[in-house]
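Trainee: Task: produce atomic coordinates for the following.
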Amino acid sequence: MTGLWIGFGCRQGCSVQALHELLQQTLLDHALNEADLQGMASIGLKAREPALLALAERLGLPFATYGAETLAPYQDRLSHHSARSFAATGCMGVAESAALALAEHCTIGAAVLRVSRRHSAVATLAIACTEPHRGCTQRST
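Mentor: Model prediction:
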């Protein structure tokens, strides 16, 4: 089994349905299996965001958050650098950084982005993996 680790960024007050739809569409677009999801993460500012907490519960996944200082070292590995995100959070890219941080926190070895930043009107999502295989390489979508 390949472990997949989700990173989310979202607007305050977004709906769990909006997050779930973004995740489901991303999994479908990349032929990924929900059963391979191992955990979900975001920035510390979102630690009590109701939609993120509800989605983690719905999926039966642990939910972790990281401070901007923990996410900063991942900046060079991001596919997209957002000045807007940096102004709001102190992080150049919440979803990708959070996915990479969680994957590396929970496993041994370097993580790579399996799915780089995807976005909707209210959220961003990225998926990292740690087990090298044919489908787990750094790439942009």
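Trainee: contacts, neighbours, all on C-alpha from now
Mentor: Fine.
Trainee: which other residues reach stretch 42-51?
Mentor: Identification of contacts with stretch 42-51 by CA atoms under 8 Å, 6 or more residues apart in numbering yields 7-9, 12-16, 19, 52, 64-68, 71, 89, 94-95, 98-99.
Trainee: mind listing what's buried in it?
Mentor: Neighbour counts using 16 or more other CA atoms under 10 Å place 42-44, 46, 49, 51 of stretch 42-51 among the buried residues.
Trainee: One more, so I can put them side by side:
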Amino acid sequence: MTATGTVPILVIGLGCRQGCTAAELLSLIERSLARAGIPLNAVRALASLDLKRQEPGLLQLAARLELELEVFSAQQLAPYAPQLSHRSNLVFEKTGCFGIAESAALALAERLAGAPATLLITRQKSPGATFALACFEQNPR
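Mentor: Down below sits the predicted model:
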């Protein structure tokens, strides 16, 4: 719990190249969370672009972590472009959105909270993947 008596809820956004393995994704997640001092078990869900809905590495990662993988269309992610730390024209040409990991994390955190979310960890990357962490705070029950 934070000093304000709320419980932070954390959501991971992921982007990846086709064929990216669950091991590469998990390594990126673990490194990024460790640098921020955040335990992996504090994460509530994973999010990505709908084009990645059947990506084996993402599906294997979600199963391994026992987390839901939620996906969003490029149109659903577009409103988050102003909040991105990095906008990629190449990603936009391929997917229709300027950044997958940050946008997807924000979209899912906002959906779960019913309120605006913020990026706690901005875009981190490995050779085949990107990661971001969004959060919102929820009053304890």
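Trainee: And the TM-score, once the two are fitted together?
Mentor: Remark: TM-score between the superposed chains equals 0.91 [TM-score structural alignment, normalised by the length of structure 1]; 132 aligned residues with a CA RMSD of 1.0 Å.
Trainee: Quick check: which element contains the residue positioned nearest the centre of structure 2?
Mentor: When CA atoms, centre = their mean is applied to structure 2, the residue found nearest the centroid is residue 13 (1.0 Å). Secondary-structure element containing residue 13 of structure 2, defined by DSSP states H and E: strand 7-16.
Trainee: Check residue 41 of structure 1 too.
Mentor: With elements delineated by DSSP H and E, residue 41 of structure 1 resides in strand 37-43, which encompasses its position.
Trainee: Taking structure 2 as the reference, give the residue range that strand aligns to.
Mentor: Strand 37-43 of structure 1 lines up with residues 43-49 of structure 2 when matched by TM-score structural alignment.
Trainee: follow-up on the earlier one: what separation do you get for the residue nearest to the centre of structure 2 and residue 104 of structure 2?
Mentor: Distance check for residue 13 of structure 2 against residue 104 of structure 2: by CA to CA, to the nearest Å, it reads 5 Å.
Trainee: which residues do these two both contact?
Mentor: Counting by CA under 8 Å, 6+ apart, the common neighbours of residue 13 of structure 2 and residue 104 are 47-48.
Trainee: and the equivalent of residue 70 of structure 1 over in structure 2, what element?
Mentor: With TM-score structural alignment as the criterion, residue 70 of structure 1 lines up with residue 76 in structure 2. Secondary-structure assignment from DSSP H and E places residue 76 of structure 2 in helix 74-77.
Trainee: Relative to structure 1, what is the average displacement of that helix?
Mentor: Taken against structure 1, helix 74-77 of structure 2 registers an average deviation of 0.2 Å after superposition, with mean CA distance after the TM-score superposition for structure 1.
Trainee: And for the nearest residue to residue 96 of structure 2 once chain neighbours are set aside, the neighbour number?
Mentor: In this structure, residue 96 of structure 2 finds its nearest non-sequential neighbour in residue 74, 5.4 Å apart by CA to CA, 6 or more residues apart in numbering. Other residues near residue 74 of structure 2 number 20, with proximity taken as other CA atoms under 10 Å.
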